[in-house]
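> This is the structure alone, sequence omitted:
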């Protein structure tokens, strides 16, 4: 899946694929504040959080992406405008921002679920298998085979 979101007011495009999030900025002011290429790629699996500040009548909003090792801007809209991991947006773009945030958060939560599942100890796994054996869901042979596999005997 690849989806592109264009923010006309800020001349910025966010493209999301299964592996990468790309931020591409156009315009001279963007080249000055965000480097000559105006592009940023972030591995989507490395994103740890998404912060959204909604726009008001007087100010733009912003979406900020954080990942391990990235600086986090904490000085509001002015700092976000210079931050390479943030994109400014206006009120009419709120729906796009919500979709981006939702998609990234689903990846973050899925990652957390997988890591907590993988962190079960061998003893916990054997205990679960024993419960299944006691409930006659597993046979003794199935239980023994899986236990041996878990204990790497």
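All right, it came through fine. Only a predicted model underlies this, so the values are computations on that prediction, with no experimental measurement involved. Residues are numbered from 1 along each chain as shown.
> contacts and neighbour counts: CA atoms only from here.
Fine.
> So for the biggest helix by length in the chain, what gets flagged as buried?
Determined from DSSP state H, the single longest helix within the chain is helix 94-118. For helix 94-118, burial by neighbour count (16 or more other CA atoms under 10 Å) applies to 94, 96, 97, 100, 101, 104, 105, 107, 108.
> ok, and here's another one to check against it:
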């Protein structure tokens, strides 16, 4: 059973949780991060989740540190990779961001 979450505050992002997969799809032509590709992540390869709450003046974020299958390197070590695995959200979207964070952490055993 898959579950979909839509974030609209920072830029339009669709997050799909499907068993052990997390998919981040970035939507819209006029978004500020139009160069970022969509990303499908095996949750078993996520090693940690960073979370910052949104407040009245700043967006919050969910950042997933991912161990890739290729030569044992960590995605998230460069600025470009980090953005691919980061979801920015507004204060009104905090509840769904926390739901995703809790789901991923329960799967990786944090």
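Right, received. Where do you want to start? All of these numbers come straight from a predicted model, not from anything done at the bench.
> coming back round to it: counting contacts, what elements does the longest helix of the first structure pack onto?
Packed against helix 94-118 of the first structure, as judged by 3 or more CA pairs under 8 Å, 6 or more residues apart in numbering; DSSP states H and E, are the following elements: strand 47-53.
> in the strand it packs on, what's buried?
Result for strand 47-53 of the first structure [16+ other CA under 10 Å]: buried residues 47, 48, 50, 52.
> Stretch 26-46 of the second structure now?
26, 27, 33, 40, 41, 43, 45, 46.
> quick one, what contacts the closest residue to the first one other than its chain neighbours?
It refers to residue 26 of the second structure. Nearest non-adjacent residue to residue 26 of the second structure, counting by CA to CA, 6 or more residues apart in numbering: residue 13, 4.6 Å away. By CA atoms under 8 Å, 6 or more residues apart in numbering, residue 13 of the second structure lies in contact with 6, 7, 24, 25, 26, 27, 87.
> likewise residue 32 of the first structure?
With contacts taken as CA under 8 Å, 6+ apart, residue 32 of the first structure has no neighbouring residues.
> my read is it is in a helix, agree?
Yes: counting by DSSP: H, G, I helix; E, B strand; the rest coil, residue 32 of the first structure falls inside a helix.
> if I look at it, how far off is residue 82 of the first structure?
The gap separating residue 32 of the first structure from residue 82 of the first structure is 10 Å, by CA to CA, to the nearest Å.
> List the residues that are in contact with both of these two.
Shared contacts of residue 32 of the first structure and residue 82 (CA under 8 Å, 6+ apart): none.
> Columns distance to residue 57 of the second structure on top of the buried residues of stretch 26-46 of the second structure, output as CSV?
Formatted as CSV, the buried residues of stretch 26-46 of the second structure follow (distance: CA to CA, whole Å):
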residue, distance to residue 57 of the second structure
26, 23
27, 24
33, 20
40, 30
41, 30
43, 31
45, 33
46, 29
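> wait, which of those is closest to residue 67 of the second structure?
Nearest to residue 67 of the second structure among those is residue 45, at 5.2 Å by CA to CA.
> That closest one and residue 105 of the second structure: what is the separation?
Distance from residue 45 of the second structure to residue 105 of the second structure, by CA to CA: 12 Å.
> Check residue 47 of the second structure too.
9 Å.
> now residue 74 of the second structure
With distances taken as CA to CA, residue 74 of the second structure is found 18 Å from residue 105 of the second structure.
> next one: residue 28 of the second structure
Counting by CA to CA - residue 28 of the second structure and residue 105 of the second structure are separated by 29 Å.
> Give me the three-state assignment for residue 80 of the second structure.
Assignment for residue 80 of the second structure (three-state DSSP): helix.
> And the helices in the first structure?
28-34, 76-82, 94-118, 122-134, 140-151.
> got CSV for those, with distance to residue 19 of the first structure too?
Shown next, in CSV, are the helices of the first structure (distance: least, CA to CA, whole Å):
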stretch, distance to residue 19 of the first structure
helix 28-34, 23
helix 76-82, 24
helix 94-118, 10
helix 122-134, 31
helix 140-151, 32
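> Thanks a lot, see you next time.
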